[in-house]
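Q: Predicted model follows, preceded by the sequence.
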Amino acid sequence: MDRFLSIEAFVRVAETSSFAEAARQLGVTGSVVTNRIQQLERFLNAPLFHRSTRHVRLSDVGEAFYRDCAEVVGRVNELTDQMRELRATPTGRLRVQMLPGFALGHFGASLAEFNRRYPGIQLDVIVNDRVVDPIEEGFDVAFQIFPAISDSLIERRLFTVRRLFCAAPSYVSEHGAPQHPRDLLAHRTALYSGYPSRNRWTMTRGDEVVALELPGIIRSNSVHLLHDYALTGGGIVCLPTLVASTSLLEGSLVPILADYVLSPMNFAAVYPETQRQGLKVKALVEFLAEQVSPEPAWDVPLIERGWVK
């Protein structure tokens, strides 16, 4: 029995709750993974999983064994990557989930530089705004604005995502601009549907805190669609500044209620514990951190104008 391969198979099954998915991620057949787990169980003289036709879950022994095994696998991967880093540049395929708001207009513009810097890395980029578990869905790293959904995941925060309400000058000319958050209830609003707070919005100005239900005449999971809607003069939208900044600076959109602050969110890289020092993941995360440090370029002029804080 190759103990490390068996331990690695055990960690992957524990993380994915699936023998088939663990086999896919390891690049072996399902029978190989099953055999490695069975060998490890015979060696330990204890079952590591409770299996049924629909579920795979850790036994009490497996629960106790998992964390130390995950650290072992992570440490071996770390040492291997460190040696590769001394001898060569990172190579291989990196499967990435990327938030659309950053993928369109920012990440795409940086890809050529990343390719020049790391020609051996092939990126497989899936663009969507779902909160994913990278382990279960086979991503090496996911970039998202909501907290990691599992304690077994590492979260590296890269920058603050600021939001503000805005509208086209034509809409403001025709309907006027709200002076207080509650005035939004009398306007046509279009809102992003993916925030966990749903229809409830909280805005602050100094010690003043305003909470209101704002259902919106249009709701969408695409901030780019909302941006296009705002440009037509259709209504007031709430957009992340990473999408709205250019239009605000050009004057095709104007800020609404800029003296009130919406709670910011964090754009973060989320990846499995076993990828903590993965060379390809580290290369991409550090590259993006460098691109947006210390403040994102799209926010600097908005901060200087006092439109966001």
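A: Nice, I can see it.
Q: Could you use CA atoms for every contact and neighbour count after this?
A: OK.
Q: Just the buried positions in stretch 35-46, please.
A: Residues of stretch 35-46 classed as buried by neighbour count (16 or more other C-alpha atoms under 10 Å): Arg36, Ile37, Gln38, Gln39, Leu40, Glu41.
Q: For those, could you give me a markdown table that also reports distance to Arg93?
A: Formatted as a markdown table, the buried residues of stretch 35-46 follow (distance: C-alpha to C-alpha, whole Å):
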| residue | distance to Arg93 |
| --- | --- |
| Arg36 | 25 |
| Ile37 | 27 |
| Gln38 | 30 |
| Gln39 | 30 |
| Leu40 | 30 |
| Glu41 | 32 |
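Q: Adding distance to Asn221 and secondary structure, write those out as a markdown table.
A: Compiled in a markdown table, those are given as follows (distance: C-alpha to C-alpha, whole Å; DSSP: H, G, I helix; E, B strand; the rest coil):
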| residue | distance to Asn221 | secondary structure |
| --- | --- | --- |
| Arg36 | 43 | helix |
| Ile37 | 41 | helix |
| Gln38 | 44 | helix |
| Gln39 | 47 | helix |
| Leu40 | 45 | helix |
| Glu41 | 46 | helix |
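Q: Below is an additional structure, to be compared with the one above:
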Amino acid sequence: MVHVLNEYTSLVDQVSEESTKCTGLLRITTSVTFGEQVLAPKLPKFMSLYPDIQLDLELNNRKVDLVEESFDLAIRVGSTEVQDFVATQICQFPMVLCATPEYIKQHGQPECVRDLNTHVWLIDKKMPINDWVDDKDIDQWDALFTSAPISVNSPNILKTLVKSGAGVALIPKFLVEEELADGTLIQLMKDAIKQPLSVHVIYPENKYIPEKSRVFINFLKQQYGDNPVEPQTQGNRLLNTLI
């Protein structure tokens, strides 16, 4: 018990010491959906821990140039080609294939990728399907994406369409957890989606990381319960927003 109390006291002292050192403006950019649904609920706690840090959070779904636009950090999902950035993973979210019970009653429940050919497929065009499915099925998934009657660039709109019974869609689970729990939506083909959705914080490779940025990254890791991942240079890969 004494050991636990000593560790707790040490942690409190560390946070207190960091709080006194962490000051200034911290500019962060992330996508609208992630910012509103996942990040925003965590910010009041960060503000209470580090009251001298002023947060400037910009939500948008465009590709942001961190250096030119003077952002300290970006929170991104997915990947695209760019150079000289470092990425630190903070969490992962499952992807789920889902539809309404009424839609499934009318169209039947798919058991494999081939069965989806008879369904109305709704897609978020910024989500590359090859990130989450088996390579052996990729041609069939690609064909579904190509033939989709509706494509959008917002998972929130996709969620609205699915809830209205318009079809089947692949959506980040954090957006539909309540609907899955209360039966508004049904998860389909659970074994078909192999990889979770990874979320990273990025910053320029050669830029000194100020204490305010470091404590924010560590805070996110702790809040989302992900195992700490050491920053790694991504070469010519920079994580880009998908949600």
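A: Now that the structure is in, tell me what you want to look at. Bear in mind the structure is a predicted one, so any value in this text is a computation, not a measurement.
Q: what TM-score comes out when they're superposed?
A: TM-score for the superposed chains, counting by TM-score structural alignment, normalised by the length of the second structure: 0.76, backed by 206 aligned residues with a C-alpha RMSD of 2.4 Å.
Q: picking that back up, closest one to Ser197 of the first structure out of the buried residues of stretch 35-46 of the first structure, please.
A: Distance to Ser197 of the first structure, by C-alpha to C-alpha, is smallest for Ile37 among these, at 42.2 Å.
Q: what residue of the second structure takes the place of that closest one?
A: In the second structure, nothing lines up with Ile37 of the first structure, judged by TM-score structural alignment.
Q: Isn't Ile37 of the first structure up against Phe10?
A: Yes - between Ile37 of the first structure and Phe10 there is a contact under C-alpha atoms under 8 Å: 6.1 Å.
Q: how far away is the counterpart of Arg162 of the first structure in the second structure from Asp142 of the second structure?
A: Using TM-score structural alignment, the equivalent of Arg162 of the first structure in the second structure is Pro94. Distance, Pro94 of the second structure to Asp142 of the second structure, using C-alpha to C-alpha, to the nearest Å: 20 Å.
Q: Kindly report the same for Phe85 of the second structure.
A: Phe85 of the second structure sits 30 Å away from Asp142 of the second structure, taking C-alpha to C-alpha as the criterion.
Q: More neighbours: which of the two?
A: Phe85 (20 against 13; other C-alpha atoms under 10 Å).
Q: Pretty sure that one sits against Glu205.
A: Yes - taking C-alpha under 8 Å as the definition, Phe85 of the second structure is a contact partner of Glu205 at 4.5 Å.
Q: In three-state terms, label the residue nearest the centre of the second structure for me.
A: By C-alpha atoms, centre = their mean, the second structure has its centre lying nearest to Val199, at 4.5 Å. Following DSSP: H, G, I helix; E, B strand; the rest coil, Val199 of the second structure is assigned to strand.
Q: Which residue in the first structure aligns with it?
A: Checking TM-score structural alignment: Val199 of the second structure goes with Phe267.
Q: try Gly183 of the second structure
A: Checking with TM-score structural alignment, Gly183 of the second structure has Gly251 as its match.
Q: Gln82 of the first structure: which of the buried residues of stretch 35-46 of the first structure is nearest?
A: Arg36 (26.9 Å).
Q: And the nearest residue to that closest one once chain neighbours are set aside, how close does it get to Arg51 of the first structure?
A: Nearest residue to Arg36 of the first structure in three dimensions, chain neighbours excluded: Ser6, at 4.7 Å (C-alpha to C-alpha, 6 or more residues apart in numbering). Using C-alpha to C-alpha, Ser6 of the first structure is found at 18 Å from Arg51 of the first structure.
Q: And the two? Which one has more around it.
A: Legend: neighbour count by other C-alpha under 10 Å for Ser6 of the first structure and Arg51, higher for Ser6 (21 against 14).
Q: give me the element that one is part of.
A: Element membership for Ser6 of the first structure, per DSSP states H and E: helix 3-16.
Q: same deal with Leu180 of the second structure?
A: helix 173-182.
Q: residues shared between the contacts of Phe85 and Glu205 of the second structure?
A: Residues touching both Phe85 of the second structure and Glu205 by C-alpha atoms under 8 Å, 6 or more residues apart in numbering: Thr233.
Q: Just list the residues touching the aligned residue in the first structure for Ala166 of the second structure, thanks.
A: Under the alignment by TM-score structural alignment, Ala166 of the second structure pairs with Gly234 in the first structure. Applying C-alpha under 8 Å, 6+ apart to Gly234 of the first structure gives the contacts Tyr171, Arg188.
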